[in-house]
Structures are given as C-alpha cells and as structure tokens.
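Asks: Sequence and computational prediction follow.
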Amino acid sequence: MKMLPMLFRSLGAALLLTGGVAQGRPAGPATPALWSVSDDDTTIYLFGTVHVMKPGIDWFAGDVKRAFDRSDELVLEIIEPDDPGAMGATMGTMALPKDGVKLSDRLTPEARAKYQAAMTANGLPWQTFDMFNPWMSGMALSVAPLAKLGYQNDLGSEKILRTAAQSAGKKIDALETVDQQIGFFAQLPMEQQIQFLNATVDGLPDMEKEFGDLLRYWQAGQPDRLAKSMNESLEATPELAQVLLTGRNANWAKWIKARLEQPGVVFIAVGAGHLAGKGSVQEQLHAIGLRTERLKKVRP
C-alpha cells in the first residue's frame, strides 16, 4: 500500500528506524506545496510533511520557512512523547489480541510463508511479533526497510518543525493524541488488519521506487502526482481509507473551521497524503464552506 508508510511514522512505527546515514550525493533543494485558509483576523497555513527523509534535502526554507516564521503556533498530527519507550509501550499494549490467537495462525499458509520471510529479511523477529495483532507487524514492515535505504526519522519534517518551534518559543498543539492514532489501527476489524499486513508484504519489492517517487513529487511541489502515488491503493479498500484518511481529514477540517474563530497565525503540518487527492483536507474544507489557496509567494 503506497500511502501507508507516510501515516505510520505519525503512529509511532518510526521508533523502529535505526537512522542509518544515506550514501551518495545530497538530494538537493525542495519546494513543497503550501496552502492557506484565512478570514479577517486569522491565517492558517497547511503544509504536507514527509515523516522520514535522507540527508541533504533543503526544504525548510523559502515560502515554507517564511510561513512558519510568521506563525504564532505549530499544530502537528500528534505530539510524540519525549520518551520513545512510552510510545512503544502504548503500541505493544494496544496490539495484544483479546482472543489469544497467534498472528501466524491468522494467515493462510502461503501468506504466512511470505510474511515470515519478509520479517526475517528485514531483521524483525516474527516469532516475537506472533503475540501481537497483524497491524503491528504491518507497521513495522512499512518502515524497517526505509532505514536500510538511508531514510532517517530524525530528518523528518515534524522533528525539524517541532525543534524550530521550541527554539522560537511558539505554542505547539496537536490534532490527535498518540492513543487516538494508534487506535485507528488497533480498532480495525481483523479482516482489514490481515488485508493490510498482506498488502504491505506484497508491496515490499516496490518500496524503494515508490517512496523515492513520492519524495520527488513532494520536493517538486506536485501534490496531484503525490496523491496518485500515495492514495491509489486505498481506493480498493474504502473502509480502510475512511478510517485512516478521509475520516480524519474531515475531523481536521472541522478543527480548522473552529480555529478560524480565534485570531492569529497557525502553521499546520500533517502527512502530505492528507493534503492531496480525493477526500483531502482541502476538499473537506470546501465541503463546509471554506476556501483554501495554494500559495506561490509568502511575504516575510
């Protein structure tokens, strides 16, 4: 599933990333897309993030940096706890099955063999993960290969933005809690969890190309191409799309509408897939009577 690795970083799966250093030339400057929604006394910027990145991508500059500097407040999907162990403990507790069935026993023989081989190839002990529900392994398999490819979670947009906001003394808020985000997966019906895990395993051979394409579209400020790359897999699983994408986007649009009632300048940074394609935050805002503008130039 092409879109899912972007969401998993927000849900804490990137705790599994080891942060290896990428080799080769720097990836170069970036001009990611930026939008705003505003009224007479409030401006809210909408910025799509990439949760893991390689060294050398210069994105926190230009219009993005100017919009951030103008803002009084940074709003992220979640505020991750300072102690990574707290996130891991929450995930582990919520991933325990209530029926006591081992993960491997939920899979067909063919799917089980492919899953166990994939876990072993990526240094993940499938025997340990057998105590958890399928979504946990799906999350782990969605990010573990990225570390081998040189992607680092410490270079992700949220890390950079949060550090900058803290240094500048800006207020930092979140649209969701850690428990809520993990709960989106923990509460999926078992059939959907298995479907998600199997699709993740099947997509591993294409991960390097697909994530590389996604990052290039983001750098170039091409949200339409990014949306097609990230979200097309969810069209075949509308129930999953509703839980992980469109339902959350609708909730965030309501939050933004309510926030417009307070004066100020807010910089909202959420996974880039939420700001592109069908059911995006922008579409959800339009549905409740608010217009967003793609920004070409942000004044200091």
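Replies: Cool, got the structure. Numbering: from 1, shown residues only.
Asks: Every contact and neighbour count from this point should use C-alpha atoms.
Replies: Fine.
Asks: For this protein, just list every one of the helices.
Replies: Remark: helices assigned in the chain by DSSP state H are 4-10, 62-70, 84-94, 109-121, 126-129, 134-148, 157-168, 178-186, 190-203, 207-219, 223-231, 238-241, 247-259, 281-287.
Asks: In a markdown table, list these along with mean neighbour count and distance to W35.
Replies: Putting these into a markdown table (neighbours: other CA atoms under 10 Å; distance: least, CA to CA, whole Å) gives the following:
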| stretch | mean neighbour count | distance to W35 |
| --- | --- | --- |
| helix 4-10 | 23 | 19 |
| helix 62-70 | 19 | 10 |
| helix 84-94 | 14 | 31 |
| helix 109-121 | 15 | 39 |
| helix 126-129 | 15 | 40 |
| helix 134-148 | 24 | 28 |
| helix 157-168 | 16 | 16 |
| helix 178-186 | 18 | 24 |
| helix 190-203 | 18 | 31 |
| helix 207-219 | 19 | 14 |
| helix 223-231 | 21 | 11 |
| helix 238-241 | 17 | 23 |
| helix 247-259 | 17 | 13 |
| helix 281-287 | 20 | 9 |
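Asks: export those helices to TSV and tack on distance to L103?
Replies: Formatted as TSV, those follow (distance: least, CA to CA, whole Å):
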stretch	distance to L103
helix 4-10	20
helix 62-70	43
helix 84-94	14
helix 109-121	9
helix 126-129	7
helix 134-148	6
helix 157-168	32
helix 178-186	14
helix 190-203	9
helix 207-219	23
helix 223-231	27
helix 238-241	20
helix 247-259	28
helix 281-287	35
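Asks: here comes the other one, which I'd like you to weigh against the first:
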Amino acid sequence: PAPLLYEIASADGSVEGWMVGTIHALPAFVKWRTPAIEKAVTSADLLVVEIAALGDGADIARTFAALATSPDLPPLSERLPPALRPRLAELLERGDFTAREFAATETWAAALTLARIDAAGDPANGVDRALIAEFTGRRVRELEGAAAQLALFDRLPEAQQRAMLAAVVEESAAAARDPERLQRAWLAGDAKAIEASTREGVLADPAVREVLLTARNRRWAAALAPLLAEAPRPLIAVGAAHLVGPEGVPALLEAQGYRLRRIP
C-alpha cells in the first residue's frame, strides 16, 4: 500500500504538518497503514477531517432525511432521459429497491443512494473514521461537517442533480463489473488514475465538479493556511480526489508558499 501522503513544510523547510488522502469505504481486510502514515499519526498534534462526527450515524441519517425529502416530486424515471430508464430499472432491482421508495426523495439524494448499490467496501472501515479513532484524546477539527456537506448537494440546481443521477445510472454497469477500481488506485497512490476519476461520472458535469470538488478545495486551502502557521502540527485527512491535479489542495497550498513532499 502507498496511499497519497504529503509532508507540508514552510518556505524555510520547517515541517508544519502532514496530509493524507482518504477513502470513505473499504472492505475490512484491506491493509492500508504504512509506516509513514503511522509516523504521521504519532507525530501530529491534531487531526483535520471533512466530518468529525462520523460515529454519530443516527444524527447524520436524520440530517440526510431532512434535506433529502420533498413532496410532489416526479417519478424517478421521469428525471432521467428515456434511454437510461431501463438501466435504472436494472439498478433498482440489483439494489432491492422499488421506484416507489424514491417518490419523495430529491434527485441528488436518490443519486447518492443508488451509487452505494455497486460500491465496494463499508463506510465503517473508512480511513477517516479509523483516523478519528486514533486521535482519541487529541483534538479533531472538521472542515465542513455533515450538515454543510450534504447541503452542497441539496443546493445544486435540479438540472445538476439530474446530471448526477444520470451519471450514476449510466456508470452502474461498469461499476458492477469492477467495483474495486478506485480502491486499487487509492491503495496504490496512483495520482493520475485518481485525477482522471475527478473528471468522470458525477464529476464529469463542470457545474457539479465546481461545487463538489474545486470550490471546496479553494475553501479548504484558505482555511488550512492559517492553521498550518500555528504551533500545533496537523494531520489533514480528506478524500484523495481533493489531493490531485493543479486544482488540488496540495497545489493550492504550494501557491501560498508551502512546500509539499510526497512521502512513499
């Protein structure tokens, strides 16, 4: 294993913290902890994650339900191009769902729910969740929180929500054939493959990509710069898709004068 891991240093070379790319669901048997990751966990004074309260599944579920439900929605199939409706029926059957279950579910929430059908791994084994457990007794700081993160989806215009749903349905056959593809790229630290994935599927729509990826990267980099300037040294653990390419958080921090070195 060689997940993306960076040492962050100031212009004079002083180490200010570390950044690791996470994946939010894994099978229980995957061994991803490298000596370098363990050293970063031990050396860091605090942990920075997207959502700190991942252990409170009931609260997250309540937040999701409150945002995801609306009355008088059109049937799910009518929110898709006619050509994709047979694939939707196949996906619903594979997930043991009925169309009626989504009658009051907003389009973005339906897309996220259906995307889990062919996803490999269990969120209980997510890397961010494991790291939060490692920092018991040390400070854990969140960049967004569950409510703010879900609100990003909820505020998408319906056209972009339908683009998300169409992408999930269209990609469902390929996802079913090779559900571990992105896990392999993450485990190998394959930055090129991870970056390519940020322009596929749901993120292929430029408007969706801006909201869900690049705008968040800019906000996070702006929030992290003053944190890195303080005395406590953080381990920053966010989804690996946010760590790659010229619009990724490492590139944005480098533009602010920080030096980032990948640790094998």
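Replies: Yes, it's here. Because the structure is predicted, anything quoted here is derived from the model rather than measured.
Asks: rewinding a little: so which of the helices of structure 1 is nearest A269 of structure 1?
Replies: The minimum distance between A269 of structure 1 and the helices of structure 1 falls on helix 157-168, with 7.3 Å, by CA to CA.
Asks: helices or strands next to the closest one in the packing?
Replies: Packing partners of helix 157-168 of structure 1 (3 or more CA pairs under 8 Å, 6 or more residues apart in numbering; DSSP states H and E): strand 73-76, strand 171-174.
Asks: Just want the angle from that helix to helix 62-70.
Replies: 40 degrees (axes from the mean of the first three to the mean of the last three CA atoms, to 10 degrees).
Asks: And for helix 157-168 of structure 1, what's in contact with it?
Replies: Outside helix 157-168 of structure 1, the residues that touch it by CA atoms under 8 Å, 6 or more residues apart in numbering are T49, V50, H51, V52, E73, L74, L76, N153, D154, K171, I172, A269.
Asks: Could you find the closest non-adjacent residue to the residue nearest the centre of structure 2?
Replies: Geometric centre of structure 2, nearest residue: G239, 4.6 Å, by CA atoms, centre = their mean. Nearest residue to G239 of structure 2, sequence neighbours excluded (CA to CA, 6 or more residues apart in numbering): T22, at 4.6 Å.
Asks: The one you found maps to what in structure 1?
Replies: Using TM-score structural alignment, the partner of T22 of structure 2 in structure 1 is T49.
Asks: Could you measure from V101 of structure 1 over to P134 of structure 1?
Replies: Per CA to CA, to the nearest Å, V101 of structure 1 is found 11 Å from P134 of structure 1.
Asks: and what of Q181 of structure 1?
Replies: Q181 of structure 1 is 16 Å from P134 of structure 1, by CA to CA.
Asks: and what of A111 of structure 1?
Replies: Using CA to CA, A111 of structure 1 is found at 12 Å from P134 of structure 1.
Asks: highest average neighbour count across the helices and strands packed on helix 157-168 of structure 1?
Replies: Neighbour counts (mean count of other CA atoms under 10 Å) averaged over each of these peak at strand 73-76, with a mean of 22.
Asks: still on that earlier bit, got the contact list for the residue nearest to G239 of structure 2?
Replies: Contacts of T22 of structure 2 by CA under 8 Å, 6+ apart are P3, G126, V127, D128, W186, A237, V238, G239, A240.
Asks: Would you mind listing the residues in contact with the nearest residue to P125 of structure 1 once chain neighbours are set aside?
Replies: Excluding the flanking residues, the one nearest P125 of structure 1 by CA to CA, 6+ apart is M119, at 6.4 Å. Going by CA under 8 Å, 6+ apart, M119 of structure 1 touches P125, W126, L141.
Asks: And for whichever residue in structure 1 pairs up with P232 of structure 2, the neighbour number?
Replies: Matched to structure 1 by TM-score structural alignment, P232 of structure 2 sits across from G264. The local packing of G264 of structure 1 (other CA atoms under 10 Å) involves 16 other residues.
Asks: G264 of structure 1 reaches D72, doesn't it?
Replies: Yes - here G264 of structure 1 reaches D72: they are 6.7 Å apart, a contact under CA atoms under 8 Å.
Asks: still on that earlier bit, and the residue nearest to the centre of structure 2, what does it touch?
Replies: G21, T22, I23, H24.
Asks: Kindly provide the distance from the residue lying closest to the first one once chain neighbours are set aside to A36 of structure 2.
Replies: Yep, that's G21 of structure 2 we're talking about. With CA to CA, 6+ apart as the criterion, G21 of structure 2 has its nearest non-adjacent residue at 3.8 Å, and that residue is A240. Between A240 of structure 2 and A36 of structure 2 the distance is 17 Å, computed by CA to CA.
Asks: and what of P264 of structure 2?
Replies: Counting by CA to CA - P264 of structure 2 and A36 of structure 2 are separated by 7 Å.
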